[in-house]
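Visitor: got a structure for you, letters missing:
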């Protein structure tokens, strides 16, 4: 069984958490910013110290390779992402990368031999906060997104992904695609929900991920003076948008028990206290493990938008900006996680994830699964996000043991 250095693991987590740290002990480290460059530089230094073969692809995904005893064996890929939400938490994504890093450090310490090569990865723009869509690095890597199109995506200031990569010096020369088939992919992440904490468990073996759809609605009315314009003649885009926000919330659980619906962004223009809003833009996030439920919810959302706009005599434009079906992870890899948790003595259970992760896309090209550790009060994507270090260590131990088992596997096992 692999033994990780818990002091080193904790110290590394603290050191990385200083890069982009907020006053409230959160993390503000948006993809391809100067702060992201700083943490990438540290990550590359740590990979170099292990003597790994490092490569950076054209989308800035960073890989480090530790060779196995069989140079022809398909590699095991491990990792997560280092970018964060705006004023988010320290654990989301980062904990997965650092668990993978500690795994390779522990293998080096103990002289662990493994048949298959192991590659550690930091995926670019997993969060989708600065550039849409989310899971950009892994999605482009597996061919879901076209690289030329991805590089032309812009942030709110009009900066393209290509320009941002060049600015921080991470526009690599490698093609953003697999160089060879992978045996498996394993990712550790915080749960971002309350189930493990409520059950008093340290580790979740994730067997699948919800399907989801992202919509963007633009409501178009007329600007008018807030004083003299009569109420009956107004075409108020914000009133219609407000009705839509409420309707989307009420749609949750009407189609399936696990459905969740969210309006996460709302922008109003012209944005003056004494002007009737002429336009409102809002985003809608719909999720369920049942793909048919997601499809039905998307249809219902559009009907609610139509009804709200008709009531206010305004028009709308609706765009589906992203949809991904639910994911069923590899039983082989998820069982390896369960076996590893048992071996290291971590209390555990099998579960599914309501949040999307890079493993969702990797599952399309190899056998993938995930390890979850608890999120206190289920909080995530804010500065209050927290995981007890005891649970983080249990997850890292499970991760290291599972990685060893996967990398030691023969082709016929």
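Guide: Nice, thanks for sending it over. Computed from a predicted structure; not experimentally measured.

Visitor: hey, let's count contacts and neighbours off CA atoms from now on
Guide: Will do.

Visitor: Nearest residue to residue 364 in space, please, no chain neighbours.
Guide: Leaving aside its chain neighbours, residue 364 sits nearest to residue 142 (7.6 Å; criterion: C-alpha to C-alpha, 6 or more residues apart in numbering).

Visitor: Tell me where the stretch 101-250 of the chain has strands.
Guide: 118-123, 184-190, 203-209, 211-220, 224-225 (DSSP state E, counting those that start in this stretch).

Visitor: buried set for the first one?
Guide: Counting neighbours by 16 or more other C-alpha atoms under 10 Å, one finds that the buried residues in strand 118-123 are 118-123.

Visitor: thinking again about what came up before, check whether the residue nearest to residue 364 really touches residue 178, as I assumed.
Guide: Yes: assessed by C-alpha atoms under 8 Å, residue 142 is found in contact with residue 178 at 7.1 Å.

Visitor: Hmm, residue 336 and residue 398 touching each other?
Guide: No: judged on C-alpha under 8 Å, residue 398 makes no contact with residue 336 at a distance of 9.6 Å.

Visitor: These two - which one has more neighbours?
Guide: Shown here are residue 398 and residue 336; by other C-alpha atoms under 10 Å, residue 398 has more neighbours (32 against 22).

Visitor: Next one for the comparison:
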């Protein structure tokens, strides 16, 4: 079979070019969803889609599609990821998968080949969930995990709605988010973990993905003078919050309930050196590949909150995001392994600890993911890095797998 051959130089140049949008002094960059920087990134991708000869569409939640028609009218074979980032991020997370998809489209055009089935590359809106919560918003709408109207009404902390910001940056599309439900979906990504590098393996075929449960915890006690309030008469919200956070971490570390627990943000009020904190607010991120363990962790959190309430603290719990664990399609995983082995690259099956749009799209069609190494397992960090050869290798494996699917008669 003749496969489209990716242009490694162009792939790497475009990764660097997109990475310049939102770059910060001292390294890294910030390109939060629906900001001016996100608009610049979107505009750049749209231009590349056009250069590759793809038709461009934008749906009502702001997902962008670059579509290359096939010789038969079927649902597309799709790949894609996201280009929004966390604050002070690296330049590969999400962006690599999108640009590899763009390179696939352009390589097909340059080869003079025509796929039997349409091929689509998607840029999903608000994968990271930093500016708008929940995360994975664009793919959640496609999977009908959240209603379109509800997603458009989501607001930033300063009251800007998703819909108004889409309109402001010019990406409030007209088509329904379900127009391009694919026949199959593959997502290429850096691992965001150390397993591949530690085992000296080039490629990870992702067979499963951990679910997550995110909570915001707010504890209200009583602010008072730090010097005049005896320890036994204090209702210190800060201490209560720290003890709760530590207990949840201990359950995870000692009993694997759940697999991992992270306290990602922590804030005290009035946040003064000489005042007993009257309010504490923090976030909890539970993750596990067993949904039962996630439910137990949620119940444990609620049980610990009741204990604090019995001690006289006011406690509020808010669910920020939930996603169940995913087992990816075995047929697609086997295809990715076969393609990888056919070009002589080492591989292993792997479970992803991070969330990805593929977990939502898997509800709508058979899906799978492919990982390349992440140096020292670092991601969401300016030091995020993957060797150039691995980036080109991953893009070629994706191209071969996508072409195999797009020319399959089944």
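Guide: It's in. Bear in mind that the values here come from a model prediction, so they are computed numbers and not experimental data.

Visitor: Turn the buried residues of strand 118-123 of the first structure into JSON lines, columns for distance to residue 256 of the first structure.
Guide: Listed next are the buried residues of strand 118-123 of the first structure as JSON lines, based on distance: C-alpha to C-alpha, whole Å:
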{"residue": "118", "distance to residue 256 of the first structure": "40"}
{"residue": "119", "distance to residue 256 of the first structure": "39"}
{"residue": "120", "distance to residue 256 of the first structure": "37"}
{"residue": "121", "distance to residue 256 of the first structure": "36"}
{"residue": "122", "distance to residue 256 of the first structure": "35"}
{"residue": "123", "distance to residue 256 of the first structure": "32"}
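
Visitor: from those residues, which is closest to residue 153 of the first structure?
Guide: The nearest member of the buried residues of strand 118-123 of the first structure to residue 153 of the first structure, counting by C-alpha to C-alpha, is residue 123 at 16.7 Å.

Visitor: check contacts around the closest one.
Guide: 60-62, 79-82, 137-138, 358 (C-alpha atoms under 8 Å, 6 or more residues apart in numbering).

Visitor: ok, now residue 154 of the first structure?
Guide: 131, 160-161.

Visitor: Nearest to residue 405 of the first structure, out of these: which one, please.
Guide: Of these, the one sitting nearest to residue 405 of the first structure (C-alpha to C-alpha) turns out to be residue 131, at 36.1 Å.

Visitor: which residue sits closest to the closest one, ignoring its sequence neighbours?
Guide: In space, and not counting its chain neighbours, residue 131 of the first structure is closest to residue 155: 5.2 Å by C-alpha to C-alpha, 6+ apart.

Visitor: Counting neighbours, what do you get for the one you found?
Guide: Neighbours around residue 155 of the first structure, by other C-alpha under 10 Å: 14.

Visitor: So what does it match up with in the second structure?
Guide: Residue 155 of the first structure maps onto residue 156 in the second structure when the alignment is built from TM-score structural alignment.

Visitor: give the contact list for that match.
Guide: 131-132, 162.

Visitor: Closest one of the residues you listed to residue 47 of the second structure?
Guide: residue 162 (23.7 Å).

Visitor: quick one: the closest one from residue 322 of the second structure, how far?
Guide: Note on residue 162 of the second structure: its distance to residue 322 of the second structure, by C-alpha to C-alpha, to the nearest Å, is 19 Å.

Visitor: These two - which one has more neighbours?
Guide: residue 162 (25 against 18).

Visitor: thought the more buried one was touching residue 149?
Guide: No: using C-alpha under 8 Å, residue 162 of the second structure is not in contact with residue 149; the gap is 10.1 Å.

Visitor: Please say which position in the second structure residue 63 of the first structure maps to.
Guide: Under TM-score structural alignment, residue 63 of the first structure pairs with residue 65 in the second structure.

Visitor: Which helix or strand contains its match?
Guide: In the assignment (DSSP states H and E), residue 65 of the second structure maps to strand 64-68.

Visitor: now what about that strand, what contacts it?
Guide: 46, 49, 53-58, 102, 105, 118-124.

Visitor: so can I have a markdown table of the contacts of residue 123 of the first structure showing neighbour count and distance to residue 281 of the first structure?
Guide: As requested, the contacts of residue 123 of the first structure are exported to a markdown table (neighbours: other C-alpha atoms under 10 Å; distance: C-alpha to C-alpha, whole Å):
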| residue | neighbour count | distance to residue 281 of the first structure |
| --- | --- | --- |
| 60 | 27 | 31 |
| 61 | 24 | 32 |
| 62 | 24 | 35 |
| 79 | 27 | 35 |
| 80 | 28 | 31 |
| 81 | 29 | 29 |
| 82 | 28 | 29 |
| 137 | 28 | 27 |
| 138 | 29 | 28 |
| 358 | 26 | 28 |
